[in-house]
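Q: sequence? don't have it. structure:
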């Protein structure tokens, strides 16, 4: 072929390569994204399972006197979250943490106060989850707490007008029926064991008393608290904030919202601890904190 034909062939090949390159690049970029999502899913499963197992063990394997106070654990967890969120906000803002705090907290107190509601809900949720862990076996707790998926879907429809497909509702309702079957099966098994033994075995007075009913009520209320707090926080993250002058700003970052939430949670927990009465109020701060409890703090803060 002549030089003109050669140049036309070369240009055509280049155009064909350019046409296929974006699709290849898109496919190549989708693979790391899918792998990252899969890794996050695995980490989330490991974290939730470890939280249930370690939390249950720390609440059921020690005596009443050696048991840690839930309020103290929440305080330490929220303090760790505050440090981690501050570090991540410092990193994402290129060292402008102080400026970010000034813009989103000091100069915008009304928007800052909006996070008080989910902070209170999450604090109630965490307290109830440890009540549930004290009264339910880890597998039962793990299964029943998945009911938060159904409650979150219902709350998101009400608050965010979110629409779900019929197939998604079938999956959520199937999950609800599955949770109910597990709970009923556990109750029937306990009744059967008690009937075969002919008498109720006395529990160790040195260990905390356990009640299936109390645990299930705690999990149910915690599921609704989790749904309300999660959907409300999502609504705040998507809504642009407003400055003190009334001008619209971009949405506040996730890490700044975590800083705000941890701050309010610490304040509420301090007030709760200062006004509480009973045996727990007499225990010193971080009483009963063992290696496993510190591990539980790290899992919870993650």
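A: Sure, I can see it. Given the structure is predicted, the values throughout are model-derived calculations rather than measurements. Residues are numbered from 1 along each chain as shown.

Q: make it CA atoms for all contacts and neighbour counts henceforth
A: Noted.

Q: and the nearest residue to residue 229 once chain neighbours are set aside, how many neighbours?
A: Setting aside the residues directly before and after it, residue 229 is nearest to residue 118 in space (C-alpha to C-alpha, 6 or more residues apart in numbering), at 4.5 Å. Applying other C-alpha atoms under 10 Å, we find 22 residues neighbouring residue 118.

Q: From what I see, residue 128 and residue 223 are in contact.
A: No: judged on C-alpha atoms under 8 Å, residue 128 makes no contact with residue 223 at a distance of 9.6 Å.

Q: measure residue 271 to residue 94 for me?
A: The spacing between residue 271 and residue 94, counted by C-alpha to C-alpha, to the nearest Å, is 35 Å.

Q: Please name the nearest non-neighbouring residue to residue 265.
A: Once flanking residues are discounted, residue 265 sits nearest to residue 119: 5.5 Å by C-alpha to C-alpha, 6+ apart.

Q: actually residue 253, sorry about that
A: residue 237 (7.3 Å).

Q: What number of residues are in the vicinity of the one you found?
A: Residues within reach of residue 237, counting by other C-alpha under 10 Å, total 16.

Q: which residues sit in contact with it?
A: Shown in contact with residue 237 (C-alpha atoms under 8 Å, 6 or more residues apart in numbering): 251, 252, 253, 254, 257.

Q: quick one: which of the residues you listed sit in helices?
A: The members of these that map onto helices under DSSP state H are 254, 257.

Q: Looking at the contacts of residue 237, spot the one nearest residue 83.
A: Nearest to residue 83, judged by C-alpha to C-alpha, of these is residue 257 at 13.0 Å.

Q: Below is structure B, check it against A:
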């Protein structure tokens, strides 16, 4: 059962990450008549949705007993401030990472979709494209580094406690909401005051928020029942799936030899890391 849950969660993470990247990419490059939704607002909304979903799951774990849930949350969040504050570190990093993902997709996609035309502005267009690619690449690199550290830290916390993974996600979500809200006010405060927090929201934007919230829950399950390294492999596999979809359906990606080599290495590494070697029959341990 444990092994089944482990690989099911990994499969769901691959599907969720692939769907999120493609949907977010579409939402950030879609031409709209009105204002585009704020990335900082989407991050805050995803944290709110994650807190609501985890609270509902905690209620289900406690047979919808309001008193038991209230006592549990008070005991784990209010009465253990030191343990709760430990979640502030990965929460802040994950909030930064989520915002960087929007920056990366916005800039990298601009370079992908804005094809140069035969005109006098070719050189200017290429410079703009190169600048967008550089910003996007830096955002991706920062997101990767922050994700690795936060994943290992969060795995340590989850596996050192017997508490429900959903309670830990509520703690993580509370800090994520606070950090995300402060960031939204700092960077998009004027826009929020003028047009509201949910400006530009449509079905696509709401889908992005739901997928992002779902990703936080799935990642927590993967880290709890597998580990952060397998989570990285799942993310790598989702990149491969995304690029294949881009090539066959969106027709905006041309794979190279380096891409195929990387694909083989990722798949081979996933199977090698997951492979459990059986001890040889009749083998003895010599002292």
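A: Okay, I see it. Predicted, not measured: the structure shown is a model, and the values here were computed from it.

Q: ranges for the helices of structure 1?
A: Remark: helices assigned in structure 1 by DSSP H are 3-60, 70-92, 97-101, 109-113, 116-135, 138-144, 148-160, 166-197, 212-238, 254-275, 279-282, 291-301.

Q: Quick one: closest of the ones you listed to residue 203 of structure 1.
A: Residue 203 of structure 1 lies closest, by C-alpha to C-alpha, to one member of those: helix 3-60, at 12.2 Å.

Q: Relative to residue 73 of structure 2, how far out is residue 67 of structure 2?
A: According to C-alpha to C-alpha, residue 67 of structure 2 stands 10 Å off from residue 73 of structure 2.

Q: between these two, who's got more neighbours?
A: Legend: neighbour count by other C-alpha under 10 Å for residue 67 of structure 2 and residue 73, higher for residue 73 (16 against 10).

Q: check contacts around the closest residue to that one other than its chain neighbours.
A: Leaving aside its sequence neighbours, residue 73 of structure 2 sits nearest to residue 167 (C-alpha to C-alpha, 6+ apart; 7.4 Å). The contact partners of residue 167 of structure 2, by C-alpha under 8 Å, 6+ apart, come to 54, 55, 58, 73, 76.

Q: okay, now the equivalent of the last one over in structure 1: neighbour count?
A: The pairwise alignment with structure 1 assigns residue 76 of structure 2 to residue 104, based on TM-score structural alignment. Other residues near residue 104 of structure 1 number 22, with proximity taken as other C-alpha under 10 Å.

Q: Test my guess that residue 104 of structure 1 contacts residue 252.
A: Yes: counting by C-alpha under 8 Å, residue 104 of structure 1 touches residue 252, with 7.4 Å between them.

Q: Where does the residue most central in space within structure 2 sit: helix, strand or coil?
A: With distances taken as C-alpha atoms, centre = their mean, residue 215 lies nearest the centre of structure 2, 5.5 Å away. Under the three-state scheme (DSSP: H, G, I helix; E, B strand; the rest coil), residue 215 of structure 2 adopts helix.

Q: Could you measure from it over to residue 182 of structure 2?
A: As judged by C-alpha to C-alpha, residue 215 of structure 2 and residue 182 of structure 2 stand 22 Å apart.

Q: And residue 208 of structure 2, by the same measure?
A: Separation of residue 208 of structure 2 from residue 182 of structure 2 (C-alpha to C-alpha): 21 Å.

Q: When those two are compared, which one has more neighbours?
A: Taking neighbours as other C-alpha under 10 Å, residue 208 of structure 2 and residue 182 compare with residue 208 leading, 24 against 15.

Q: Translate the more buried one into the numbering of structure 1.
A: Looks like residue 208 of structure 2 aligns to residue 296 there (TM-score structural alignment).

Q: can I assume that match is in contact with residue 51?
A: Yes: assessed by C-alpha under 8 Å, residue 296 of structure 1 is found in contact with residue 51 at 6.6 Å.

Q: corresponding residue for residue 199 of structure 2 in structure 1?
A: In structure 1, residue 199 of structure 2 lines up with residue 287, judged by TM-score structural alignment.

Q: and that match, what does it touch?
A: 66, 67, 68, 69.

Q: who wins for neighbours among those?
A: Highest neighbour count within the contacts of residue 287 of structure 1, by other C-alpha under 10 Å: residue 68, with 23 neighbours.

Q: give me every residue that touches whatever residue of structure 2 lines up with that residue.
A: Residue pairing (TM-score structural alignment): residue 68 of structure 1 is matched to residue 37 of structure 2. Listed by C-alpha under 8 Å, 6+ apart, the contact partners of residue 37 of structure 2 are 198, 199, 200, 201, 205.

Q: out of those, which one sits closest to residue 6 of structure 2?
A: Nearest to residue 6 of structure 2 among the contacts of residue 37 of structure 2 is residue 205, at 30.0 Å by C-alpha to C-alpha.

Q: quick one: the nearest residue to the closest one once chain neighbours are set aside and residue 112 of structure 2, what's the gap?
A: Closest residue to residue 205 of structure 2 apart from its sequence neighbours, by C-alpha to C-alpha, 6+ apart: residue 27 at 6.5 Å. Separation of residue 27 of structure 2 from residue 112 of structure 2 (C-alpha to C-alpha): 14 Å.

Q: Comparing the two, which residue is more hemmed in?
A: Between residue 27 of structure 2 and residue 112, counted using other C-alpha under 10 Å, residue 27 has the larger neighbour count: 21 against 14.

Q: Just confirm the more buried one contacts residue 204, I think it does.
A: Yes: contact criterion C-alpha under 8 Å: residue 27 of structure 2 and residue 204 qualify, at 6.2 Å.

Q: coming back round to it: which residue in structure 1 aligns with the residue nearest to residue 73 of structure 2?
A: The alignment partner of residue 167 of structure 2 in structure 1, by TM-score structural alignment, is residue 256.

Q: how near is its match to residue 97 of structure 1?
A: Counting by C-alpha to C-alpha - residue 256 of structure 1 and residue 97 of structure 1 are separated by 9 Å.
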